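> from the sequence below, what's the structure:
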Amino acid sequence: MTDTSELRAAALESKAWPYEEARKLLKRYPEGKPGGEPMLFETGYGPSGLPHIGTFQEVLRTTMVRKAYEEMTGLPTRLIAFSDDMDGLRKVPDNVPNKEMLTTHLGKPLSRIPDPFGTHDSFAAHNNAMLRDFLDRFGFEYEFASSTDYYASGRFDEKLRDVLRNYDAIMAVMLPTLRAERQATYSPVLPVSPTSGVVLQVPVEVVDAEAGIIRFEDDGQTIEQSVFGGQAKLQWKPDWGMRWAALGVDYEMYGKDLIDSGVLGGKIAQILGGRKPEGLIYELFLDAKGEKISKSKGNGLSIDQWLTYGPDESLAFYIYREPKKAKALHLGLIPRAVDDYW
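Predicted coordinates:
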């Protein structure tokens, strides 16, 4: 038996959680993807704040499942690290400079807001660069993708057209999940104001689905505008489902706080001709106060903070263990985590 066949046999027998996750993909496509297409893994990143270990863990755990699948099948895979950099800035993060400047740009796409650090073309470009440096530093194999690029370049145009064609069906999925006052103004499509540049949360009327034209009110004016070319984006739950359908994502894990959102995203993906990906629902990382780690709060632990006190392997081992169990993530736990590794 060759080394490769021995590895594959061992992988097929393994009960470790990455291999159990990879088996979901074997069931999804028992003969591999049609046409020999690579199995597509995705991780998402919201660049409204600086990347932290919570960001790192999702890429690391997804990579573990990806490698398990490769060992079990010998088939090709891809991993896309997708940045939601067209999202509107909802609040100013606590851990960035020039907060006053950022305040004047609230609501605008992150990719169209000046970089408060003064080193990149936009706030999103700065945080995207940090994410890529972060991932490159640890040798991850991935393809970076930008929401702004996908919307502006037309790569999402056909699915945006499908959203307008199926507008009522998507509304039927989303409206029952909203409070009455939110239902009155909700639209899965968010136009970008042609005057203020803000991502608008306003009711939208589909004028011409094939041409991609919508109508909405903006500062007292009735506007007809295309959804193409970065002139609109989707609300994040419809956006998630649209992306799954547009890219053909096969695997994406997410935290337990997004269980309901994942269900909605799956329904929308199906409406748009896609299929909900497989994935692990993991427990959350918590700070020293037991609160969820947030990029905008800046209460996460940085990679550099961990590596000051422990080796790379201790962090990887801590993240690997028990993904369905909530974990503390603060300086005080590092000594014990290092001891557990050794």
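> for the rest of this, base every contact and every neighbour count on C-alpha atoms.
OK.
> ranges for the strands of the stretch 1-150 of the chain?
All strands of the stretch 1-150 of the chain, identified by DSSP state E, counting those that start in this stretch, fall at 39-45, 77-83, 143-146.
> who wins for proximity to S153 among the ones you listed?
When the strands of the stretch 1-150 of the chain are compared by CA to CA, strand 143-146 sits nearest S153, at 10.5 Å.
> so which bits of the closest one are buried?
By neighbour count with 16 or more other CA atoms under 10 Å, strand 143-146 contains the buried residues A145, S146.
> same thing with stretch 10-25?
Neighbour counts over stretch 10-25 (16+ other CA under 10 Å) mark A11, L12, W17, P18, Y19, E20, E21, A22, R23, K24, L25 as buried.
> for the fifth one, which non-adjacent residue is spatially closest?
In space, not counting the residues next to it along the chain, Y19 is nearest to A68; the distance is 5.3 Å by CA to CA, 6 or more residues apart in numbering.
> surely that neighbour meets K15?
No. With contact defined as CA atoms under 8 Å, A68 and K15 do not form a contacting pair (11.0 Å).
> what's around E100, how many residues?
E100 sits with 10 neighbouring residues when counted by other CA atoms under 10 Å.
> sorry, that was for K267
20.
> okay, and it sits in which element?
Per DSSP states H and E, K267 falls inside helix 259-271.
> structure for this one too, so we can compare:
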Amino acid sequence: MTEQSLPPLDLSQEFVEAATKSKAWPFEEARKLVKRIEKKGSDKPVLFETGYGPSGLPHIGTFGEVLRTTMVRTAFRLLTEDKIPTRLLCFSDDMDGMRKIPENVPDRAALEPYLQMPLTAVPNPFGGDFDSFAAHNNAMLRRFLDTFGFDYEFASATEYYKAGKFDDVLIPGDREVPEDHGRDAATLGAERQATIAVLPISPTSGRVLYVPMKDVNPKDGTITFADETGEEITVPVTGGKVKLQWKPDFGMRWAALDVDFEMFGKDHMTNAPIYDKICNILGGTAPEHFVYELFLDEKGEKISKSKGNGLTIDEWLTYAAPESLALYNFQKPKTAKKLYFDVIPKAVDEYYTFVQKYEQMPVEQKLQNPAWHIHSGNIPKIDMPVPFAMLLNLVSASNAENKDVLWAFISRYAPGVTASTHPELDALVGYAIRYFDDFVKPAKSFKVPDDVERTALEKLDETLAALPADADGAAIQDAVLDVARSIERYQDPSKKGPDGGPGVSVAWFSALYQLLLGQEKGPRFGSFVALYGIAETREMIRKALAGELTA
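Got it, this is the predicted structure:
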């Protein structure tokens, strides 16, 4: 059990009423759960569950499952005016056999003797104080969940099996069950139709065995099978002597723990009816489900813990705060999205935009705002005068290697704003330097200006020179647009300028970014010049004309 506690909610009538109509997906799921609990009529705490397979290091999808479930839990609390107790159980399937060795662990050969061993019996390849591979990976998950402040309980499959918490459903007693008590070859897939849903742990080797059963005795709660030595062995299904194959394990766990809500990825969708059926057969009531789309890596492939593709939690947090990661998980959970480094800047800036707009919104929009769900209704007050995208371009233009260089520009642009008055911005400055060094800088490629571009840059330089040194971003942007309107290449007849003539094509700004910053996209150019400085921008133009940037 963690030491976190549930944050207080605004339970005013206007918030509760707005929650009953909100179209935000957590409220839509929570309303389904309210109906379930009303029908169930139980006074037990409502149990939310998430699952984690520690066969590899936890990735952002794992974190996202806990986060999204927490969002539904918070929505449920508001809908019920926080009168019904709730629990969140993060369950680790750490008794699974290690079917293959992950590609992202040190000394993979050292783990080969432990194939098919329960993950809690596989040595920890990462070193440190953890006594098993599963213990290390479980700790990695818990560390981040604790850092983010989730209220949850952690559960280990190995501990639950050995402690007998599943015994009541593993041994049916007088309950009417199918003759094979969990044997359902049709649910196991072609490659396992010769096995049974109950997987014994070999008393000889300790491996999880996929072997046919010689006998299944539901009344006594025992199974008989041929061990790896060929010896016929009878063991109880209790005390951690066996585990269930993953499909029946889902349903068994729901029945044993009386789970009310669990979400899972789209790859489980076709099996959900099987999970539900097994849960109901074992005396439980299948929980409410929410099926989300899977994250993809930069190549559009499914993220895999064993492959280590995509982003890890620590990698995202190297370049951005966890709230931006939470936003990315909140948005369109039923749409497949690429999860790679290039999505970070947009997520960062969108997060701060949602936070800053929150106070001015009516209640119904507040409950639609991702910030409400990310912060469980307790939205911080954050002033972010410079967006992340702008900081990245400031790093690029100034060649800054430390925060002091950037703060010199920021303090001039926004007097009174310092690292101490704006700690969130100070953190963002550090993130920007790291992100630029690792991802932007290696890809920079400055364009050599052609004759038209040289003329345009010269006119831009003259225009900037005529502006006052303290011109704001809007005035500078207008001046930059005026330069483009006089050059045919950058005119856009589909747009209207202030004098009724053609407007400005996006090709103008694309050219500026490629010529001056070595990239194809950038922030609002006038705002950037206001931050970076007119004199500094003119020096950058001089270098571009002299060929010093391409050199």
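> could I get the TM-score for this pair?
For this chain pair, the superposition-based TM-score is 0.93 by TM-score structural alignment, normalised by the length of the first structure; 337 aligned residues with a CA RMSD of 1.9 Å.
> and the buried residues of stretch 10-25 of the first structure as JSON lines, adding distance to L164 of the first structure?
JSON lines is the format used below for those (distance: CA to CA, whole Å):
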{"residue": "A11", "distance to L164 of the first structure": "44"}
{"residue": "L12", "distance to L164 of the first structure": "44"}
{"residue": "W17", "distance to L164 of the first structure": "40"}
{"residue": "P18", "distance to L164 of the first structure": "38"}
{"residue": "Y19", "distance to L164 of the first structure": "39"}
{"residue": "E20", "distance to L164 of the first structure": "38"}
{"residue": "E21", "distance to L164 of the first structure": "35"}
{"residue": "A22", "distance to L164 of the first structure": "35"}
{"residue": "R23", "distance to L164 of the first structure": "36"}
{"residue": "K24", "distance to L164 of the first structure": "32"}
{"residue": "L25", "distance to L164 of the first structure": "31"}
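> kindly indicate which of the residues you listed lies nearest G118 of the first structure.
Nearest to G118 of the first structure among the buried residues of stretch 10-25 of the first structure: P18, at 40.4 Å, using CA to CA.
> aligned partner of the closest one in the second structure?
Structural alignment (TM-score structural alignment) places P18 of the first structure against P26 in the second structure.
> contact partners for that match?
R68, M71, V72, A75 (CA atoms under 8 Å, 6 or more residues apart in numbering).
> for V237 of the second structure, same thing?
Residues in contact with V237 of the second structure (CA under 8 Å, 6+ apart) are D167, L170, I171, G221, T222, I223, K243.
> same thing but 10 Å
Shown in contact with V237 of the second structure (CA atoms under 10 Å, 6 or more residues apart in numbering): 161, 164, 166-167, 170-171, 198-200, 216-218, 220-223, 243-244.
> now which residue in the first structure aligns to it?
Under the alignment (TM-score structural alignment), V237 of the second structure pairs with V227 in the first structure.
> state the distance from that match to G212 of the first structure.
6 Å (CA to CA, to the nearest Å).
> overlap of the contact sets of those two?
With CA under 10 Å, 6+ apart as the test, V227 of the first structure and G212 both reach D157, L160, R161, L164.
> would you map the helices across the stretch 101-250 of the first structure?
123-137, 147-153, 157-165, 167-174, 180-183, 236-247 (DSSP state H, counting those that start in this stretch).
> let me have the shared contacts of V227 and G212 of the first structure in CSV, extended by distance to R321 of the first structure.
Output for the shared contacts of V227 and G212 of the first structure, formatted as CSV (distance: CA to CA, whole Å):
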residue, distance to R321 of the first structure
D157, 41
L160, 39
R161, 43
L164, 43
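> quick one: which of these is nearest L89 of the first structure?
Of these, the one sitting nearest to L89 of the first structure (CA to CA) turns out to be L160, at 22.1 Å.
> what's the burial count for the counterpart of that closest one in the second structure?
The alignment partner of L160 of the first structure in the second structure, by TM-score structural alignment, is L170. The number of residues packed near L170 of the second structure is 25, by other CA under 10 Å.
> that concludes my questions; thank you for your assistance.
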